[in-house]
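Chemist: No sequence on hand, only this structure:
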């Protein structure tokens, strides 16, 4: 088939490779424009653009699609059978959705209709879901509301992190996209029940509230690492990023939540305790707990805070 592929981050790269390996003619790849990155703020092409160029595929990166009639015409001139979209980052106007012969197909990282929206991978872990997956859907104007073509599930275990789930769903998305184009299954409307929304995440979502249970805090660390990242505060206002932890849900204590229960980074929670295994101070790299403690011991009774007391702010 003649395909247009539209994607930007690492998540979309395996799908591009899978479609190319399956023998489809990818007539154009759309990706968001290069962005300033690194200390020198030099323009850096997206992972999808880099992958496309390595495959010798033409890349387009318009800054916008809304009211961009020139781009609409260029898209139509490609005469694609279908467009496959994976985390592209720009909303496709209806005129573009209607252009390819088979329409536009989206690779969405959840088992729709659960977790429509911007952060399906993180939201599934954060909610304590036992499985996630990928749904290939026919795109329409609504937010992830289109009819479903094919889906596949991936288990979420107590060891699953946003990174490991991202990688599993990324690979699965490519496999399912190839199958959909080969099999062309009949679209199935999404059920009206079971709809949930995955919000756009911000840095504040990573702030750890020690009054929560150890289980809930472990979910937050696993869901929001590496992005937007989880963090806590020392009494002097120093921000500690937390990159890994072990929940101790049955640990009994009478300490104030946020208090170190020993000198090995076991922190009291509202219920149980959380043992921190990876930490990062400002200006330093993420490090294992043992290495961190060599540079900054944290004896028992050290306090960690969700927000600083007013007198210390």
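Modeler: Yep, it's here. Just so we're clear, the structure is a prediction, and the values are computed from it rather than from any experiment.
Chemist: C-alpha from now on. contacts and neighbour counts both.
Modeler: OK.
Chemist: All the helices of this structure, residue numbers only.
Modeler: Assigned by DSSP state H, the helices in the chain fall at 13-21, 47-54, 69-77, 94-97, 120-126, 162-183, 214-224, 289-295.
Chemist: Output the contacting helices and strands for the longest one.
Modeler: Okay, so that is helix 162-183. Applying 3 or more C-alpha pairs under 8 Å, 6 or more residues apart in numbering; DSSP states H and E, we find helix 162-183 packed against helix 13-21, strand 104-108, helix 120-126, strand 131-138, strand 148-155, helix 214-224.
Chemist: residues in contact with the shortest one?
Modeler: Residues lying outside strand 104-108 but in contact with it, judged by C-alpha atoms under 8 Å, 6 or more residues apart in numbering, are 82-87, 97-98, 134-139, 144, 173, 177.
Chemist: still on that earlier bit, with distance to residue 233 and mean neighbour count as extra columns, can I get the helices of the chain in TSV?
Modeler: What follows is the helices of the chain, written out as TSV (distance: least, C-alpha to C-alpha, whole Å; neighbours: other C-alpha atoms under 10 Å):
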stretch	distance to residue 233	mean neighbour count
helix 13-21	37	20
helix 47-54	34	20
helix 69-77	48	14
helix 94-97	47	16
helix 120-126	21	25
helix 162-183	23	19
helix 214-224	15	25
helix 289-295	15	14
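Chemist: ok, and here's another one to check against it:
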């Protein structure tokens, strides 16, 4: 089986699926990605991971800012596609685009739909304390992740799972599933199943402000927030007052037993009282510094027992 495919994706998460399509022998007619964005200290425009990989393979890359114009829709239709595969692309696909390929458009989504439709399913699953997540490959329609499902596979979430680990595992799982989905769709052996009406949740886009650690929350919930928001946008607390106040990112922590007013430092090992239980910091990062173990942080930062963090 070899299909004429357009791939539509932008971040690192998308690249393994693009590689899997190429390795299976599908014809990559064009690759769509978000336009290059300013990045780094010099704010030079940097192509997305998908664009960089596609260009290294010599494929045509298109980076429109919208697919709503007649010109963009005609350019897409003129590709004469069998199918389009969409993985974390970031642009809305109008109905004319959805209808253009012979087999329509399929989406590789990082959740067990209908749970966690939307922009940040990996982080929201961790924040909610879900015990499993997975990948759903669905036939796309106009609604937000509402299309009927072709394939669904699950992965466990452990109390130690981080967003980065889950990201990498789900990216690999989606890549392992895509060719089975395309083959089944093409030969008719896979029938798309409507999503259940019950159990719908929405994974809202992440806001940096959500990374602030509220010590009145329970230690388990704060640990989930740290794991969900690492590496981006980062979980943090502030220490000090006035102009001397400093923001510290928490990269790793562990719930511990302990009691005290929320935000109180309980010992000389950076154990902080929470609304329920306590949280011991394991790895942190000061502004402008490299990540460091909590022990190294405490050698250069005065955080004695009895300190109350805001």
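Modeler: Thanks, I have it. Here the structure is a predicted model, which is why all the values come from computation and not from measurement.
Chemist: Can you say which of the helices of structure 1 is nearest to residue 234 of structure 1?
Modeler: Across the helices of structure 1, residue 234 of structure 1 has its closest neighbour in helix 289-295 (14.3 Å, C-alpha to C-alpha).
Chemist: okay, and the closest one goes to which residues in structure 2?
Modeler: Aligned by TM-score structural alignment, helix 289-295 of structure 1 falls on residues 294-300 of structure 2.
Chemist: re the thing from before, out of the helices and strands packed on helix 162-183 of structure 1, which comes closest to residue 46 of structure 1?
Modeler: Across those, residue 46 of structure 1 has its closest neighbour in helix 13-21 (10.1 Å, C-alpha to C-alpha).
Chemist: Following superposition onto structure 2, what is the mean distance for the closest one?
Modeler: With mean C-alpha distance after the TM-score superposition for structure 1, helix 13-21 of structure 1 departs from structure 2 by a mean of 0.4 Å once superposed.
Chemist: Counting by contacts, list what that helix packs against.
Modeler: helix 47-54, helix 162-183.
Chemist: any chance of those in a markdown table, with distance to residue 115 of structure 1 too?
Modeler: Putting the helices and strands packed on helix 13-21 of structure 1 into a markdown table (distance: least, C-alpha to C-alpha, whole Å) gives the following:
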| stretch | distance to residue 115 of structure 1 |
| --- | --- |
| helix 47-54 | 24 |
| helix 162-183 | 14 |
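Chemist: Identify whichever of the ones you listed lies nearest to residue 227 of structure 1.
Modeler: For residue 227 of structure 1, the closest of those is helix 162-183, at 8.5 Å, according to C-alpha to C-alpha.
Chemist: What are the contacting residues of the closest one?
Modeler: Outside helix 162-183 of structure 1, the residues that touch it by C-alpha under 8 Å, 6+ apart are 11-19, 22, 84, 107-109, 121-122, 125, 133-136, 149-152, 154, 156, 222-226.
Chemist: Could you report the neighbour count for residue 158 of structure 2?
Modeler: Residues near residue 158 of structure 2, counting by other C-alpha atoms under 10 Å, number 12.
Chemist: residue contacts, residue 146 of structure 1?
Modeler: Per C-alpha under 8 Å, 6+ apart, neighbours of residue 146 of structure 1: 137, 138, 139, 140, 189, 190.
Chemist: Residue 289 of structure 1 now?
Modeler: Neighbour list for residue 289 of structure 1: 264, 265, 276, 277, 278, 279 [criterion: C-alpha under 8 Å, 6+ apart].
Chemist: Not counting its neighbours along the chain, what's nearest the last one?
Modeler: In this structure, residue 279 of structure 1 finds its nearest non-sequential neighbour in residue 242, 4.7 Å apart by C-alpha to C-alpha, 6 or more residues apart in numbering.
Chemist: what residues are up against the counterpart of the one you found in structure 2?
Modeler: Taking TM-score structural alignment, the alignment pairs residue 242 of structure 1 with residue 250 from structure 2. Contacts for residue 250 of structure 2 were tallied using C-alpha under 8 Å, 6+ apart; they are 226, 234, 235, 236, 237, 281, 283, 284, 285.
Chemist: residues touching the counterpart of residue 51 of structure 1 in structure 2, list them.
Modeler: Residue correspondence, TM-score structural alignment: residue 51 of structure 1 in this structure matches residue 53 in structure 2. Residues near residue 53 of structure 2 by C-alpha under 8 Å, 6+ apart: residue 15.
Chemist: ok so, going back, the contacts of residue 250 of structure 2: which two are farthest apart?
Modeler: Maximum pairwise distance among the contacts of residue 250 of structure 2 (C-alpha to C-alpha): 14.3 Å, between 234 and 281.
Chemist: Could you check how far residue 34 of structure 2 is from residue 42 of structure 2?
Modeler: Applying C-alpha to C-alpha, to the nearest Å, the value for residue 34 of structure 2 to residue 42 of structure 2 is 20 Å.
Chemist: circling back: figure out which of the helices of structure 1 is closest to residue 251 of structure 1.
Modeler: helix 214-224 (9.2 Å).
Chemist: Which part of structure 2 matches that closest one?
Modeler: Taking TM-score structural alignment as the measure, structure 2 aligns residues 219-229 with helix 214-224 of structure 1.
Chemist: which residues sit against the matching stretch?
Modeler: Here stretch 219-229 of structure 2 has contacts from 122-124, 126-129, 160-163, 211, 213-215, 234-235, 250-256, 274-279, using C-alpha under 8 Å, 6+ apart.
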